[in-house]
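[1] using only what follows, build the 3D model:
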Amino acid sequence: MIKKGNYIIYVDEFGDHGTQNIDAGYPIFVLSFCCFKVEEYIHNSVSKIQDFKIKYYNHDQVILHEHHIRKQKGDFSFLRTDQALRENFLNDLNELIVNINFEIYAIVIDKQKLTEKYLSPNNPYNLGMQFGLEIIYKQLVFNNDAGDNICFVFEKRGKKEDDALELEFRRICSGGQRVGWKNFNFDKISFEPVFADKRSNSTGLQLADLTARPIGLQYLRPNQNNRAYDILESKIKRIKVFP
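    This next block holds a predicted model:
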């Protein structure tokens, strides 16, 4: 029987991972890995999110989505109509994130620098995946979680995309695909990809969705006010920028 891991990891992205026609306004790709201790996630994270949703909606079926909250669209359109309500909502959401315990490991791929440095650059998503898995693996081994089975939860994007992502994930973990001169062995921990439907109402994926964009903006505009990043900063254990 596989020993269950002490952690569950939710992954979200922000930005286009293509290297053609790079957007000068956002020339990066961010992959954010949000790591929760399983017991903490079950007994703390989920219940806090449910309490927040019921407070503002009287049900828990709304999906927290950073883009929709920021643009005040869909389930968040009510934020346009009442300034006091909007401020309370955002303050409560910020406090919620502060009080939920998780760690963030983020990979920032600077696509402009990548294409300038390499004639045939690797796919930014694949690069982010490799670096993220390696960093988290080393941290879990350091935490003495060797021998565990750890699940990485991704949001479904489509069968073709999901199949390609799973193939790349397994190639990395088997040592069959990497960038860099040094071999990396994932022999002490079993990593497994899991794909969740956008409508699954996953607490972990919703929290991960709130992290990637602020991290990217902090890299691009470090001197600009970034309240969302300030809230996340204490949870960020490492940000790797490549190249």
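[2] could you use CA atoms for every contact and neighbour count after this?
    Will do.
[3] check which helix or strand covers L167.
    L167 is part of helix 159-173 when elements are defined by DSSP states H and E.
[4] that helix packs against which elements?
    helix 124-142, strand 190-196 (3 or more CA pairs under 8 Å, 6 or more residues apart in numbering; DSSP states H and E).
[5] which other helices and strands contact the shortest one?
    Applying 3+ CA pairs under 8 Å, 6+ apart, one finds that strand 190-196 contacts strand 149-155, helix 159-173.
[6] can you pull out the helices in this structure?
    Counting by DSSP state H, the chain has helices at residues 38-40, 46-57, 66-71, 83-99, 111-117, 124-142, 159-173, 203-209, 212-220, 227-232.
[7] any chance of the ones you listed in JSON lines with distance to I28 and mean neighbour count as columns?
    Listed next are those as JSON lines, based on distance: least, CA to CA, whole Å; neighbours: other CA atoms under 10 Å:
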{"stretch": "helix 38-40", "distance to I28": "31", "mean neighbour count": "14"}
{"stretch": "helix 46-57", "distance to I28": "30", "mean neighbour count": "15"}
{"stretch": "helix 66-71", "distance to I28": "17", "mean neighbour count": "14"}
{"stretch": "helix 83-99", "distance to I28": "25", "mean neighbour count": "14"}
{"stretch": "helix 111-117", "distance to I28": "5", "mean neighbour count": "16"}
{"stretch": "helix 124-142", "distance to I28": "9", "mean neighbour count": "19"}
{"stretch": "helix 159-173", "distance to I28": "19", "mean neighbour count": "15"}
{"stretch": "helix 203-209", "distance to I28": "16", "mean neighbour count": "22"}
{"stretch": "helix 212-220", "distance to I28": "7", "mean neighbour count": "21"}
{"stretch": "helix 227-232", "distance to I28": "17", "mean neighbour count": "16"}
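[8] of these, which is nearest S190?
    For these, the distance to S190 is smallest for helix 159-173, at 8.4 Å, taking CA to CA.
[9] structure for this one too, so we can compare:
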Amino acid sequence: MFDKASYTDEIEPAFRRLKFKYFGHDAAVLHEREIRKQAPPFAFLRQDAALREAFMADVSEIMINARFHAYCAVIDKLKHKARYSDPWNPYEIAMQFCMEKLSNRLVVDGQSKRLTHVLFEARGREEDRQLELEFRRVAANDKRWGWRAVDFTRTPLEPLFVPKAANLAGHQLADLIARPLALRAIKPGQPNRAFDIVADRIWDFKVFP
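    This is a model prediction of the structure:
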């Protein structure tokens, strides 16, 4: 979740400045896996250790300063499949957990009855269609489960499916924290500096089952 002023005035410009500094343009997409694997367009990180350290330090600086807070869900697919004979789609479970936290926070922030857009990175026409259908079912209170069901009608939510090529700073920030969060869930005792950098802004961290 971002405050719109912080997003437009601080986070987006910070990502743009970093891209111009290292690429000469702002068309590059910061994708955690490609950075970690030093795959194109990040192959230049293999060539110079000092340059690689400077780049990673600048990325860390953005994450340290970025004003956001996150509600995160990690689904252990193997445990989920082993526990339930007809397991639900793990992506949809994670989405509902996060939608519940989002709706509750919007009420606390005085945003009830105001439309909030929820941006998804597009995965494919059919996948997006199915996920939007599930999203709208949840938002209409047609998927109520658990002993403390959330009333989503308090906070209207509208999904938007955006291709990776749109190069949104918010999606790139989310991608950068996803693997550190998964590692914290799978290996909680392992040192995890990337998680530590953003830990104070992870306001809920659900691991299921």
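[10] sorry, back to before: of the helices and strands packed on strand 190-196 of the first structure, which is nearest P124 of the first structure?
    With respect to P124 of the first structure, and counting by CA to CA, the nearest of those is helix 159-173 at 12.1 Å.
[11] so where in the second structure does that closest one end up aligned?
    With TM-score structural alignment applied, helix 159-173 of the first structure matches the range 125-139 in the second structure.
[12] mean deviation, that stretch versus the first structure?
    Once the two structures are superposed, the average separation between stretch 125-139 of the second structure and the matching residues of the first structure is 0.4 Å (mean CA distance after the TM-score superposition for the first structure).
[13] just stretch 16-23 of the second structure next, same as before
    Once fitted to the first structure, stretch 16-23 of the second structure is off its aligned match by 1.0 Å on average (mean CA distance after the TM-score superposition for the first structure).
[14] equivalent range in the first structure for that stretch?
    Stretch 16-23 of the second structure falls opposite residues 50-57 of the first structure when the two are matched by TM-score structural alignment.
[15] map K240 of the first structure across to the second structure for me.
    Counting by TM-score structural alignment, the partner of K240 of the first structure is K206.
[16] A140 of the second structure reaches R154, doesn't it?
    No. Contact between A140 of the second structure and R154 fails when scored by CA atoms under 8 Å: they sit 10.4 Å apart.
[17] which residue packs closest to S190 of the first structure, ignoring adjacent ones?
    Using CA to CA, 6 or more residues apart in numbering and skipping the chain neighbours, the partner closest in space to S190 of the first structure is N149 (4.6 Å).
[18] what's the match for that neighbour in the second structure?
    Applying TM-score structural alignment, one finds that N149 of the first structure aligns to L115 in the second structure.
[19] so what's that match up against?
    Counting by CA atoms under 8 Å, 6 or more residues apart in numbering, L115 of the second structure makes contact with 155-158.
[20] which among those end up buried?
    A residue is treated as buried here by neighbour count (16 or more other CA atoms under 10 Å); on that basis the buried members of those are 155-157.
[21] what is the nearest of those to E34 of the second structure?
    Sorting those by distance to E34 of the second structure puts L157 at the head of the list, at 31.7 Å, by CA to CA.
[22] what residue in the first structure is paired with the closest one?
    Under the alignment (TM-score structural alignment), L157 of the second structure maps onto F191 of the first structure.
[23] quick one: that match from E103 of the first structure, how far?
    Summarising the geometry, the distance separating F191 of the first structure from E103 of the first structure, computed by CA to CA, to the nearest Å, is 18 Å.
[24] P214 of the first structure now?
    The span separating P214 of the first structure from E103 of the first structure equals 15 Å under the rule CA to CA.
[25] how about G176 of the first structure?
    Between G176 of the first structure and E103 of the first structure the distance is 28 Å, computed by CA to CA.
[26] and the two? which has more neighbours close in?
    A side-by-side neighbour count of G176 of the first structure and E103, using other CA atoms under 10 Å, places E103 first with 19 against 11.
[27] translate that one into the numbering of the second structure.
    Checking TM-score structural alignment: E103 of the first structure goes with H69.
[28] mind listing what that match touches?
    Contact partners of H69 of the second structure, counting by CA under 8 Å, 6+ apart, are 1-2, 201-203.
[29] do E121 of the second structure as well
    Residues counted as contacts of E121 of the second structure (CA under 8 Å, 6+ apart) are 161-164, 171.
[30] residues near the nearest residue to Q61 of the first structure once chain neighbours are set aside, how many?
    Counting by CA to CA, 6+ apart, the nearest residue to Q61 of the first structure once its immediate chain neighbours are dropped is N201, at 6.9 Å. By the measure other CA under 10 Å, the count of residues near N201 of the first structure is 15.
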